[in-house]
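In: The following block contains a protein sequence and its predicted model.
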Amino acid sequence: MLTDKAYEADRIRELIQEQGATPNIPPKSNRRWKPCFSKRLYRERDLIERFFSKLKHFLRIATRYDKLAVNFLAMVQLASIRLWLRGYESTA
């Protein structure tokens, strides 16, 4: 489970481990014992956050006009495809 420093507490780490996941939370600078932390995984979290930020620029998704979950998922998929294709557009 990838989270930011705001969720860096022993009780939250224990809860995540009880549910069968491995916490990857950056330790705070004032913490004496520094638990395991993967910087590579944490950088990948940033990519996911950026994707959701771009996805929210589509008004229909941000305001959730669609009543049915199936229709909403279809719009998320279309917006995701459009974002993915935007990366392959020709600049010339």
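Out: Good, I have the coordinates.
In: C-alpha from now on. contacts and neighbour counts both.
Out: OK.
In: which other helices and strands contact the strand or helix carrying residue 80?
Out: Using DSSP states H and E, residue 80 maps to helix 69-86. The criterion is 3 or more C-alpha pairs under 8 Å, 6 or more residues apart in numbering; DSSP states H and E, and the helices and strands that helix 69-86 contacts are helix 39-55, helix 59-62.
In: would you turn the ones you listed into a markdown table with mean neighbour count and distance to residue 33?
Out: What follows is the helices and strands packed on helix 69-86, written out as a markdown table (neighbours: other C-alpha atoms under 10 Å; distance: least, C-alpha to C-alpha, whole Å):
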| stretch | mean neighbour count | distance to residue 33 |
| --- | --- | --- |
| helix 39-55 | 12 | 17 |
| helix 59-62 | 13 | 40 |
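In: alright, now check it against this:
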Amino acid sequence: MGAEAVIPSNRSRKIIIPHDELLYKQRNRIERCFNRMKHFRRFATRYDRRTIHFQGFLYLVAAMIWLR
């Protein structure tokens, strides 16, 4: 699939797997954003049946997080 590991390997590992630090920082930032969004129950459980309603709530949650 062309996936590339961006998580750094354990320091005690004999053969250290190289990783891209910039990609790791970007991945970490996105994961933290999703974890903040999951605090909203409506987002975590996907109550909305229509994609446009879910997308609208997604924008609302993103704006609320950004304004904090």
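Out: Thanks, I have the structure now. Values in this document were obtained by computation on a predicted structure and should not be read as measured data.
In: TM-score of the superposed pair?
Out: For this chain pair, the superposition-based TM-score is 0.72 by TM-score structural alignment, normalised by the length of structure 2; 68 aligned residues with a C-alpha RMSD of 2.0 Å.
In: circling back: just send the helices and strands packed on helix 69-86 of structure 1 back as JSON lines, with distance to residue 32 of structure 1 too.
Out: What follows is these, written out as JSON lines (distance: least, C-alpha to C-alpha, whole Å):
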{"stretch": "helix 39-55", "distance to residue 32 of structure 1": "19"}
{"stretch": "helix 59-62", "distance to residue 32 of structure 1": "41"}
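In: contact partners of the helix holding residue 80 of structure 1?
Out: 54-55, 58, 60-61, 64-66 (C-alpha atoms under 8 Å, 6 or more residues apart in numbering).
In: go on, stretch 44-60 of structure 1?
Out: With C-alpha under 8 Å, 6+ apart, stretch 44-60 of structure 1 has contacts from 2, 61-62, 66, 75-76, 79-80, 83.
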